[in-house]
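> Provide a 3D model corresponding to the input given below.
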Amino acid sequence: MTKSLAPIALAAMAMVPTALSAQAVPPQPIQGTRLDIVATGETKRVPDVAVISAGVVTQAADAAGAMRDNADRMAKVIAALKKAGVAERDIATSTIGLNPQYRYGENVPPVITGYQANNTLTVRFRDVARSGAILDALVAAGVNQISGPTLQIDKPEAAEDEARVAAVKQAQARAQLYAGAAGLKVKRILSISESGGYNPQPPVMYAMKARSEAADTVINPGEQSVGVTVNVSFELE
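This next block holds a predicted model:
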């Protein structure tokens, strides 16, 4: 009986160091004064992607006719996009809808007078300088609903890292300022956490213009701010 229990006892003892080593090391207690700083770092970038919503709305006496006309016009729109150099991966269907149209009268049930079909695409333009001309080409191809563009930075990671460095430097400088004013000095950083980050700008409204106007639509990308906010806790002594 004793021999059969020995391996079990040894196995249990062998597990003890492993369990102890898995425990987290308790944080060092603060001996001095805690200072919490919130700082934001920013950097600028020119947007290199424009995203728009382009739709076709058609009406017909019957549902099948409305959908068929809509599909024909949307096929021309997609062909125009591809001809303009927009990659297929940058063209995505976002909504397809079909709704009856009613005529209302007093004290009588509504009467269906026809059907309205709609099909909307989300389109990404990676050449922002040409996006205005492409929007005009879409209208010529049959688009009668446009929303946007939303100007974006395609790969904001490098800009976000620059903003992070700027935010931490600002927090450190501010901590030195507070410490000096209080007759103390910064001993160490206790913790760093992050909030915020890159958010694309709200869409710019595109106004559909009359075909007789000669001027092309122009989209000016300007600059966008990429900001990161950090919360840094310091120990002062």
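> When you work out contacts or count neighbours from here on, use the C-alpha atoms and nothing else.
Will do.
> Against which helices or strands is the longest strand belonging to the chain packed?
Counting by DSSP state E, the longest strand found in the chain is strand 108-125. Secondary-structure packing of strand 108-125 (3 or more Cα pairs under 8 Å, 6 or more residues apart in numbering; DSSP states H and E): strand 49-60, helix 63-83, strand 91-105.
> Report the buried residues of stretch 135-153.
135-139, 141-143, 145-153 (16 or more other Cα atoms under 10 Å).
> Among those residues, name the ones in strands.
In this view, the buried residues of stretch 135-153 that belong to strands under DSSP E are 145, 146, 147, 148, 149, 150, 151, 152.
> quick one: which of those is nearest residue 5?
Nearest to residue 5 out of those is residue 152 (Cα to Cα; 68.1 Å).
> and the closest one, what does it touch?
Contacts for residue 152 were tallied using Cα atoms under 8 Å, 6 or more residues apart in numbering; they are 47, 48, 49, 50, 51, 200, 201.
> shouldn't residue 234 be in contact with residue 185?
No - Residue 234 lies out of contact with residue 185 (Cα atoms under 8 Å); the separation is 10.2 Å.
> the more surrounded of those two?
residue 234 (24 against 17; other Cα atoms under 10 Å).
> Give me the distance between the top helix by length along the chain and the centre of its chain.
Looking across the chain with DSSP state H, the single longest helix is helix 157-181. Centroid separation for helix 157-181 versus its chain: 25 Å, with Cα atoms, centre = their mean, to the nearest Å.
> Quick one: neighbours of the residue lying closest to residue 227 once chain neighbours are set aside, just the number.
Counting by Cα to Cα, 6 or more residues apart in numbering, residue 227 lies nearest to residue 42, which is 4.3 Å off, once chain neighbours are set aside. Per other Cα under 10 Å, the neighbour tally for residue 42 reads 21.
> Now show me the structure for the sequence below, then we'll compare the two:
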Amino acid sequence: MRAALSSSRIVLAAAFAGAVAISSAGQGFAQDIRPREPVINVLGEGQASVAPDMAILTLAVVRNGQTAQAALSASSAAMKDVLLALKSDGIADRDIQTSNFSIYPQYRQPEAKNGVMQPPQVIGYEVSNTLTLKVRDLEKLGGLIDRSVKLGVNQGGQITFTNDKPDDTMTEARKKAVAEALAKAKTLTEAAGVKLGRILEISENSMRPAPQPMMRMAMAKDMAAEAVPVAGGENTYTVTVNVTFALEQ
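Reported below is the predicted structural model:
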């Protein structure tokens, strides 16, 4: 009798648990099938341009020698003169950074003997010392390049024109992007015969101007005595926004 009663209780408990599970699943299903709030998603883009107020410049001193020490001494002597000239031109210590330094052996491949390749021979060394500068007074840029070359710079990289604090320009681009998104949303909803509601979400993606290589120097021993002509142009900053609006019923 007790065994039968116990079995009945187990069956009732299982049936109750199943009913609760079905009820919960039904509630979840009901939630899932509720209609979503109608929305419209638009993309807006805004651009703003401004003249650069700073240039990032690379200058390199490359020297060769029969020994690593000889090449290093020659490179260091030339770079010392370049650094003194840069500081005398008003370039602050915080705007001068060694961005690359390397010592490489130079090899020569001997002729094969009796058809057997010989190992390469070290015939000297090359030392390269590269500076990256921030030039905040663009009027000094051409003369600075000219003097650096005369003092021993014989390789260089890129000149990148940029802006130290483009916050105001970015704000202008953001406003234009949002205005474009709003105009698109109004046009679309009017064409569809629905009413535009409140903004539900805004996300932003901003793009800084890509570095523009202006010139490259390589063994520039014969550069003109006058200052190198440079042209800064404008930098264009782009902001895109993704805006989600509700649609009123």
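> Post the TM-score for the overlay when you can.
After superposition, the two chains reach a TM-score (TM-score structural alignment, normalised by the length of the first structure) of 0.83; 209 aligned residues with a Cα RMSD of 1.8 Å.
> circling back: what range in the second structure does the next helix or strand after the longest helix of the first structure sit on?
Downstream of helix 157-181 of the first structure, the first helix or strand assigned by DSSP states H and E is strand 186-196. Strand 186-196 of the first structure corresponds to residues 196-206 of the second structure when matched by TM-score structural alignment.
> next one: the matching stretch to chain centre, how far?
That offset, for stretch 196-206 of the second structure, works out to 25 Å (Cα atoms, centre = their mean).
> so how far does that stretch sit from its counterpart in the first structure?
With the two structures superposed, stretch 196-206 of the second structure lies on average 0.8 Å from its match in the first structure, counting by mean Cα distance after the TM-score superposition for the first structure.
> picking up where we left off before, any idea what the residue nearest to residue 227 of the first structure aligns with in the second structure?
Residue pairing (TM-score structural alignment): residue 42 of the first structure is matched to residue 47 of the second structure.
> Tell me who's in contact with its match.
Contacts for residue 47 of the second structure were tallied using Cα under 8 Å, 6+ apart; they are 172, 173, 174, 176, 177, 236, 237, 238, 239.
> Quick one: map the last one onto the first structure.
Using TM-score structural alignment as the criterion, residue 239 of the second structure maps onto residue 228 of the first structure.
> Am I right that its match is in contact with residue 167?
Yes - at 6.9 Å, residue 228 of the first structure counts as touching residue 167 under the criterion of Cα under 8 Å.
> Find the residues that touch each one of the two.
Residues within reach of residue 228 of the first structure and of residue 167 at once, by Cα under 8 Å, 6+ apart, are 40, 41, 42.
> Dump the residues you listed into JSON lines; add distance to residue 62 of the first structure and secondary structure as well.
Putting these into JSON lines (distance: Cα to Cα, whole Å; DSSP: H, G, I helix; E, B strand; the rest coil) gives the following:
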{"residue": "40", "distance to residue 62 of the first structure": "57", "secondary structure": "strand"}
{"residue": "41", "distance to residue 62 of the first structure": "58", "secondary structure": "strand"}
{"residue": "42", "distance to residue 62 of the first structure": "55", "secondary structure": "strand"}
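> Could you report the separation of the aligned partner of residue 178 of the second structure in the first structure from residue 228 of the first structure?
Residue 178 of the second structure maps onto residue 168 in the first structure, with residues paired by TM-score structural alignment. Relative to residue 228 of the first structure, residue 168 of the first structure is positioned 10 Å away (Cα to Cα, to the nearest Å).
> When those two are compared, which one has more neighbours?
Shown here are residue 168 of the first structure and residue 228; by other Cα under 10 Å, residue 228 has more neighbours (25 against 22).
> State the distance from that one to residue 157 of the first structure.
According to Cα to Cα, residue 228 of the first structure and residue 157 of the first structure sit 11 Å apart.
> for residue 237 of the first structure, same thing?
Distance of residue 237 of the first structure to residue 157 of the first structure, computed by Cα to Cα: 36 Å.
> more crowded one of those two?
Neighbours were counted for residue 237 of the first structure and for residue 157 using other Cα under 10 Å; residue 237 has more, 16 against 13.
> and the more buried one, what does it touch?
So residue 237 of the first structure contacts 31, 32, 33, 184, 185, 186, 187 (Cα under 8 Å, 6+ apart).
> chain center to the top helix by length along the second structure, what's the gap?
Counting residues, the longest helix found in the second structure (DSSP H) is helix 2-32. Remark: helix 2-32 of the second structure is offset 59 Å from the chain centroid, using Cα atoms, centre = their mean.
> One more: stretch 207-220 of the first structure?
Stretch 207-220 of the first structure sits 28 Å away from the centroid of its parent chain (Cα atoms, centre = their mean).
> what sits up against that stretch?
Outside of stretch 207-220 of the first structure, the residues within contact range by Cα under 8 Å, 6+ apart are 128, 129, 131, 132, 133, 135, 136, 139, 146.
> Residue 139 of the second structure -> the first structure?
Mapped onto the first structure by TM-score structural alignment, residue 139 of the second structure lines up with residue 129.
> For that match, the count of nearby residues, please.
A total of 16 residues lie near residue 129 of the first structure under the criterion other Cα under 10 Å.
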